[in-house]
Structure formats: structure tokens, C-alpha cells
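A.B. asks: sequence and predicted structure below; questions after.
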Amino acid sequence: MQVQGSIALVTGANGGIGQYYIQGLQAAGANRIYAGARNPDSLKDIAATDPDRIIPIPLDITDEVSVKAAAESCSDVNLLINNAGVGFNQRLVAEINFDKVRSEIEVNYLGTLRMSLAFAPVLKANGREAIVSGGTTSCIVNMLTMLAKVNFPLNASYCASKAAALLVTQGIRAELASQKTLVVGVMPGTVDTGMSKNFPPPKVAPEEVVRAALQAVIDEVEDVYPGEQAQQMQAQLLQDPKAVEKWMAAVVAS
């Protein structure tokens, strides 16, 4: 799967990582980049940097009608980047707010699923030529987190929604393998964006996350762990997952 020459769509394009995906796709030589946001006017500045390639579109991934409209109007996409996400840094027992829980589930889990289902036939159709040449035809990139694999109690409901998104990623990957659609799960540690401003270092730069994600597309790597923190945590989870869980849980008592 080549990023150069691709037609990409980025959800949550006005968010902390979204703008870096747009810049990364530009640098990698994507032919067209659809930048999705609930308010496409928020993307005017970045679109102005490359108006021939960056096309803002209205997109609310929690709205079935909006998602279907995007799939119809962006019918040439062969690289879908499910980047939109939300997190409220809330515990479960101590301060649960079910409205916030529902929002995290609706965006992080159901939104990712909704977009993937809507664009699966689009990706299949646009990959037929690549099937003839023997290559991977199309790709979905799902922005996840290491917290999809182990719960951080101070952000517990967010972790749960991302865990659901991880399993959705695996399920979609299995079902779309026959149409040669690569599905990449991106699992960084703490990313240096506004969402994590109150979290301590180390933090991985969003540019590094994007570089690793797009390289995974090129190399056809299904799971990628950008940054030293994520790589170390993944190694620890493979060695002793219960120890990592207890280490994360200790933050509540501190």
C-alpha cells in the first residue's frame, strides 16, 4: 500500500493529531486529502496551504446520515484514517458521568465502526486495480492507544471505549482481508496534545505518531506502537500483563 498517490480521508481533522495527519499525507505525496470535521470552517487555514489537495468536508461520525453522505461524496478514497476521538479523563466508581461515557463510546467505538462499515465497499471498489497488480488495495488506519490494552483508572471510561475500538479493529481486519484492505491499529502512549496536557511525561510528539502510522501503511504492519513509552509498555504487557495492570492501578492510591 503506497501513501504516495493515495486518496485519503481523515476524520477529526481539526483535532490535536488530525492536522498532523494532513501534513504527513501532504509530505508523503497523497493526491487528495479529504479533511473531515463537524465544522469544516475550522479547517480553512490548513486547507488554504494546499487548496488543490486538501478538501474540507462536513462529517459527524456519530451521525449515520453524515457518514453515508461522506461515503457517497468521497467515493474515490482508498485510505481511511479514523482519527476522531474524545476523552473526558474520568474515573468509574468515583465520578462516573454516563453522558460522557456514552459520548466516548459513540465516538471512539461506534464512530470508528460506522466509518469502517460505510467505507468498506468504497475501499473494495477502489482497490480492484491494485488486486490485478498483486498489491494491497486499500487501507483503514484506526487511531487507538496503549490504554486500549490496559486500563488507566484516572481515564477509565475512555480506556474501555478504546478497548472496544481495538476489538472492532481486529474484527474488521479479519472480514476485510479477502478484499485486500489492510487494517492498521495505531497504539501510542501519551501523545503531546491538548487532551493530555495534564498528564506527566514522557509524551510522544504527534508528528512521530503520524510518521509511524503512515510507515505502517507502507510496510503493511497491522499493529504499530509509536514512541518509546508505547513500545516499552507493549513489551511489559507481553511479559507480565497483570503487573502492568497493578502498576496502572497504583495511581489511584497515590
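C.D. replies: Ah, there it is.
A.B. asks: from here on, contacts and neighbour counts on C-alpha atoms
C.D. replies: Noted.
A.B. asks: my guess is A28 contacts V3, does it?
C.D. replies: Yes - at 6.2 Å, A28 and V3 qualify as touching, with contact defined as CA atoms under 8 Å.
A.B. asks: tally of neighbours for the nearest residue to I105 once chain neighbours are set aside?
C.D. replies: Using CA to CA, 6 or more residues apart in numbering and skipping the chain neighbours, the partner closest in space to I105 is S161 (5.1 Å). Neighbours of S161 under the rule other CA atoms under 10 Å: 26.
A.B. asks: comparison target, given below:
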Amino acid sequence: MELHGATALVTGVGIDNLGHHLVRQLIERGATRVYAAARRPENVHVDEAEIIRLDLTDAASIEGAARAAADVDILINNAATFAGDLNFIDADLDRVRRLFETNFYGTLRMVQAFTPILEHNGGGAILNVLSAAAWSHLDGVDVYGATKAAGWRMTESLRHELAPRGIQVSSLLFGMAATPTLRAYADAVAGPGVMDAMMTPPAEIARIALDGIEAGRSQILGDRLAVDARAALADDPEPVVITSPRVVAHGVS
């Protein structure tokens, strides 16, 4: 999928997060128009982008975004809600539902809303931003990981469903991006700076993601954590356990 001359929409754009860098790099690569969608538009700091207010838990908001960005041929579903303190056995089910409402159902609603647009515009590409947490175990993060595992399964199916419509579907998975949110989480659980070596700059993950879209790759691994998690999962059915500062599964690191 050629990015130069394309029109793209990126969800979940915030301060120095992955969405921010995706928007900036799309513009730098010559995209004709880039829509930056955010629940809090005041956190979008890219002058060249066209800002759209978007709440993935609100069907009317998604419908409004589809009307406002009817010229899109690339959709990047980056928006998500993170939880680092939620395990299954004692989970507040309302919190679990809210995570799935944004991370799974919100993404699905976006795909359903924009598929007719992409098809009408001659085809295009969808990138669903997921997480290596879909393939690994980390205390407190497993419910979040389940939402991303569901997203991964959905993306695999969408690839086959949408190929006849000329729409390329890809997934991006990574372990830890050095965004303000994840840095704060890592420092809180492991101590200041302890997990810095595990983190990849979000600009680098954005570059890998966009290179993957241009190359037509179906599954894009954005950092070493994702590569290791995927390899360990293929070798052993037991969950990968993330420890600091490596990914370890039965002695394989």
C-alpha cells in the first residue's frame, strides 16, 4: 500500500504517543491528508493534521468520524485503554467490559464503519494496533492482554474477509513503547528506569508499522519483546512470562 498521496485516519492520538508519531510520519511520507482522531483533541499537537473528536465507546461518534473522513483509504486503529492492575479471578466485571468495549468492540465498530468507505475509494489498508500482551502473561495485565488477543483473532479473520474487497489488513504487535503512559506504569511497578532497556521509542515502532503497511505485511512485529513472545509461543503452548528486563519462557530468552 503506497503511503505517498494517501489519505489516512489514525485513532488514539495523544501527547508523544504512538498515534502522534504515526500521524507525523504519515505526513512526512507524503500522505495527502491525515486525520488525527482523539477522545481529547486538545492533546493532538500536529499542526498539519485534521483533528477529529472520537470516542470509540460512542456509536454516534464513530458515525460522525466516518462522515467527516469519507475520503480515507488507510485506517489505523491505534486507540485503546490500558489496565495494569486487573486479573481475571477477582476482576471487577464492569472494568473488564469497559476494556473490551474500547479495545475490541470499538475497533470492530471502526472497521465496520470504514470498510464501505475504503471499498468505495478503491480499496486501501487497515492496521490494527495490538500488543504482545496477547501472547504473554504479566500479572495485572492479562485482562488487557485478552482484549488484544481478541483483536488479533479478529484481525486475522478480517484479512480474509476484506481481501476480496481490495482492502489490505495488518496487525501491529509490540511489547513496550517508551510513551509517557507506559513509562509511568513501568516506573510504578518496577522502579524508576528499571524497565527502560525493554522499551522502544514510539517513533521507531511507528516507522516499522508504516514500513510494514507499504510492504503489504500481514503481521508486523514492532519490537524485540514481540519477536521473542511470538517465537516462544510457537515453540511452547505455555504462556510466555514477561519479567524484567527480558522475555522468558521455560529458560528461553
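C.D. replies: Great, that's in hand. Given the structure is predicted, the values throughout are model-derived calculations rather than measurements.
A.B. asks: quick one: which of A28 and V3 of the first structure has more around it?
C.D. replies: Comparing A28 of the first structure with V3 by other CA under 10 Å, the one with more neighbours is V3, at 23 against 17.
A.B. asks: so how far is N14 of the first structure from that one?
C.D. replies: According to CA to CA, to the nearest Å, V3 of the first structure stands 21 Å off from N14 of the first structure.
A.B. asks: how many neighbours does the aligned partner of A69 of the first structure in the second structure have?
C.D. replies: With TM-score structural alignment as the criterion, the equivalent of A69 of the first structure in the second structure is G64. Applying other CA under 10 Å, we find 14 other residues in the vicinity of G64 of the second structure.
A.B. asks: same deal with I7 of the first structure?
C.D. replies: By the other CA under 10 Å criterion, the neighbourhood of I7 of the first structure contains 23 residues.
A.B. asks: so it touches C74, yeah?
C.D. replies: No - with contacts defined as CA under 8 Å, I7 of the first structure does not count as touching C74, sitting 9.1 Å away.
A.B. asks: now do the shared contacts for these two.
C.D. replies: When contacts are counted by CA atoms under 8 Å, 6 or more residues apart in numbering, I7 of the first structure and C74 have Y34 as shared neighbours.
A.B. asks: quickly find the element holding the match of A69 of the first structure.
C.D. replies: Using DSSP states H and E, G64 of the second structure sits in helix 59-68.
A.B. asks: what about A47 of the first structure, how many neighbours?
C.D. replies: Around A47 of the first structure there are 20 other residues, counting by other CA under 10 Å.
A.B. asks: from A27 of the first structure, how far out is the closest residue to it other than its chain neighbours?
C.D. replies: For A47 of the first structure, the nearest residue in space outside its immediate sequence neighbours is I54; the separation is 5.2 Å by CA to CA, 6+ apart. Distance check for I54 of the first structure against A27 of the first structure: by CA to CA, it reads 12 Å.
A.B. asks: show me what V209 of the first structure aligns to in the second structure.
C.D. replies: Superposed on the second structure with TM-score structural alignment, V209 of the first structure falls opposite I205.
A.B. asks: sec struct for its match, please.
C.D. replies: Classification of I205 of the second structure into helix, strand or coil gives helix, according to DSSP: H, G, I helix; E, B strand; the rest coil.
A.B. asks: can you pull the contacts of it?
C.D. replies: Each residue near I205 of the second structure by CA under 8 Å, 6+ apart is listed here: 18, 174, 177, 222-223.
A.B. asks: show me which of those residues is closest to D90 of the second structure.
C.D. replies: Nearest to D90 of the second structure, judged by CA to CA, of those is F174 at 27.0 Å.
A.B. asks: do I have it right that the closest one meets R230?
C.D. replies: No - between F174 of the second structure and R230 no contact is recorded; they are 10.2 Å apart, counting by CA under 8 Å.
A.B. asks: neighbour count for the two, which is higher?
C.D. replies: F174 (23 against 18).
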